[in-house]
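# Sequence and predicted model, in that order:
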Amino acid sequence: MRAWWLVPALMMMTGAADAATPTMDCAANMVCASRPQSVVDALQAAGYKAALTKSKSTGNPMIESAASGYNFTIYFYGCEEMKDCNSLQFGINFADDGGNTVELANKWNQSKRFIQMSLADDKTLDVSYDVSTIGGLNQENFADVVDWWSVMLGELSKFFKENPAPTLNK
């Protein structure tokens, strides 16, 4: 008797095993978007305030913080059912004061490697920094990520002094 059913059954069992395995492993000493509290703890350890909340639009976790004189938000992305997220986006946006243009964003982007600026349809100027945390970031790596963000926010302040300064969107 041929076991024609064996191949499909084995394939189904492999799929079921994969589905039961957590997709976002995060060691206890690592910073991972899949464990929002690890991000909060790492921010606080680096000397930043960090308030864990939820996005009103997606229900995903988000963190409110501040650096270099600006309040900013850390959004969680790649989430499944508002958890098991795999990446973070540090973000801040500025309402249009008449000076928010694609040219202004392009001028910033020409000399910045990690932090990007874009103009939304409503002329809000969005500044963001995306970070994957799959597998986790150690504390030193995450502190470096936050330092880059903080330094670039300081650079943003200088940039706005040299160019038309937008109004911070609250």
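Nice, I can see it.
# going forward, measure contacts between C-alpha atoms and count neighbours the same way
Noted.
# Give the other helices and strands that the helix or strand harbouring residue 150 contacts.
Of the helices and strands defined by DSSP states H and E, residue 150 is found in helix 139-162. Applying 3 or more Cα pairs under 8 Å, 6 or more residues apart in numbering; DSSP states H and E, we find helix 139-162 packed against helix 36-45.
# what are the ranges of the helices in this protein?
6-20, 36-45, 102-111, 139-162 (DSSP state H).
# Just name the most buried of those helices.
Ranked by mean neighbour count under mean count of other Cα atoms under 10 Å, the helices of the chain are led by helix 36-45, which reaches a mean of 18.
# roughly how far is that helix from the heart of the chain?
Centre-to-centre, helix 36-45 and its host chain are 13 Å apart (Cα atoms, centre = their mean, to the nearest Å).
# sorry, back to before: include distance to residue 67 when you put the helices of the chain into JSON lines, please.
Shown next, in JSON lines, are the helices of the chain (distance: least, Cα to Cα, whole Å):
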{"stretch": "helix 6-20", "distance to residue 67": "40"}
{"stretch": "helix 36-45", "distance to residue 67": "11"}
{"stretch": "helix 102-111", "distance to residue 67": "19"}
{"stretch": "helix 139-162", "distance to residue 67": "6"}
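# out of these, which comes closest to residue 128?
Nearest to residue 128 among the helices of the chain is helix 139-162; the distance by Cα to Cα comes to 8.9 Å.
# if we can go back for a sec, of all the helices of the chain, which lies closest to residue 60?
Of all the helices of the chain, helix 36-45 comes closest under Cα to Cα, at 10.0 Å.
# Hey, what's the angle from that closest one to helix 139-162? Just curious.
Angle of helix 36-45 versus helix 139-162, following axes from the mean of the first three to the mean of the last three Cα atoms, to 10 degrees, is 70 degrees.
# what's next to helix 36-45, contact-wise?
Here helix 36-45 makes contact (Cα atoms under 8 Å, 6 or more residues apart in numbering) with 30-33, 49-52, 61, 63, 139, 142-143, 146.
# okay, pairing it with this:
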Amino acid sequence: MSDNPITELALDSLRDALQQVGYRVEEATDPVANVSYLRSATGGLAFDVRPGNRLPDGSFVDIAFTAVLQVQGELPLELVNRWNATRRFARLQLSQPFLVLTLDVSVAGGVMPNHLRAHIEIWDRLVQELIAYLRDELRQLSAKSETTAPAMPKAPTLETAVEAGASGTVQ
């Protein structure tokens, strides 16, 4: 990476930045919106990097990292709220039947290349934390449902939307 401030982004430069930190990255096109974006994965969880506000030349000044999981069963909203209350930078949203983790990154006004790299590293860490968090929380929900009254619903399960055959995005 250079020492020049980044004032705009392009998919090619984003792909390079992600590959420099070890991600495999592919370009995909949303057939509905006819917009290109990047796809990758970390810790077994697929995610998209979607362009945001476009400039007249086709570049953009912000991106959104988005990971989508499909929820099977009822997921308590308290679990989502607890995540959001104890984490910064990214937000978890339950939009049945999807659980969506998003992180917005802006280069408006100019940022140094290390700033972009730091956001990629923050995203990776948050995804890893989310996987562990959900694993622990769902294990606890499952244990509670097995030891309580038979009327208690079975604990939910999660899978990536891609594994479930769903679109990787929530519109």
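Arrived safely, thanks for sending. Source: prediction; values computed, not measured.
# TM between them?
Superposed pair, TM-score by TM-score structural alignment, normalised by the length of structure 1: 0.73. Supporting alignment: 143 aligned residues with a Cα RMSD of 2.4 Å.
# closest one to residue 82 of structure 1 among the helices of structure 1?
Set against residue 82 of structure 1 and scored by Cα to Cα, those come closest in helix 36-45, at 11.0 Å.
# so where is that closest one in structure 2?
Counting by TM-score structural alignment, helix 36-45 of structure 1 falls onto residues 11-20 of structure 2.
# Check the mean deviation of that stretch from structure 1.
Stretch 11-20 of structure 2, aligned to structure 1 and superposed, deviates on average by 1.0 Å (mean Cα distance after the TM-score superposition for structure 1).
# and residue 135 of structure 2, what pairs with it in structure 1?
So, by TM-score structural alignment, residue 135 of structure 2 is matched to residue 161.
# err, residue 87 of structure 2, not the other one
By TM-score structural alignment, residue 87 of structure 2 lines up with residue 112.
# quick one: its match from residue 124 of structure 1, how far?
19 Å (Cα to Cα, to the nearest Å).
# more neighbours, these two?
A direct count of neighbours by other Cα atoms under 10 Å for residue 112 of structure 1 and residue 124 places residue 124 higher, at 20 against 13.
# Can you tell me the closest non-neighbouring residue to the more buried one?
The shortest distance from residue 124 of structure 1 to any non-neighbouring residue, by Cα to Cα, 6 or more residues apart in numbering, is to residue 95 (4.8 Å).
# And for that neighbour, the neighbour number?
Number of residues near residue 95 of structure 1 (other Cα under 10 Å) recorded here: 18.
# Am I right that it is in contact with residue 123?
Yes - applying Cα atoms under 8 Å, one finds residue 95 of structure 1 in contact with residue 123, separated by 7.2 Å.
# what sits against the alignment partner in structure 1 of residue 33 of structure 2?
Aligned by TM-score structural alignment, residue 33 of structure 2 pairs with residue 58 of structure 1. Applying Cα under 8 Å, 6+ apart to residue 58 of structure 1 gives the contacts residue 82.
# What distance do you get for residue 58 of structure 1 to residue 117 of structure 1?
Relative to residue 117 of structure 1, and taking Cα to Cα, residue 58 of structure 1 is found at 22 Å.
# Just give me the neighbour total for residue 55 of structure 1.
By other Cα under 10 Å, 14 other residues sit near residue 55 of structure 1.
# what residues are up against it?
Applying Cα under 8 Å, 6+ apart, the residues contacting residue 55 of structure 1 are 61-62, 75.
# Top of those residues by number of neighbours, please.
Comparing the contacts of residue 55 of structure 1 by number of neighbours (other Cα under 10 Å), residue 62 comes first, having 25 neighbours.
# May I ask you to confirm that that one is in contact with residue 53?
Yes - the pair formed by residue 62 of structure 1 and residue 53 meets the contact definition of Cα under 8 Å, at 5.3 Å.
# Check the gap between the closest residue to residue 159 of structure 1 other than its chain neighbours and residue 51 of structure 1 for me.
Excluding its sequence neighbours, the residue lying closest to residue 159 of structure 1 (Cα to Cα, 6+ apart) is residue 108, at 7.7 Å. As judged by Cα to Cα, residue 108 of structure 1 and residue 51 of structure 1 stand 29 Å apart.
# Ok, residue 17 of structure 1 next?
Counting by Cα to Cα, the gap from residue 17 of structure 1 to residue 51 of structure 1 is 36 Å.
# same deal with residue 159 of structure 1?
Taken as Cα to Cα, the span from residue 159 of structure 1 to residue 51 of structure 1 is 28 Å.
# swap in residue 163 of structure 1?
Counting by Cα to Cα, the gap from residue 163 of structure 1 to residue 51 of structure 1 is 32 Å.
# Between these two, point out the one with more neighbours.
residue 51 (16 against 13).
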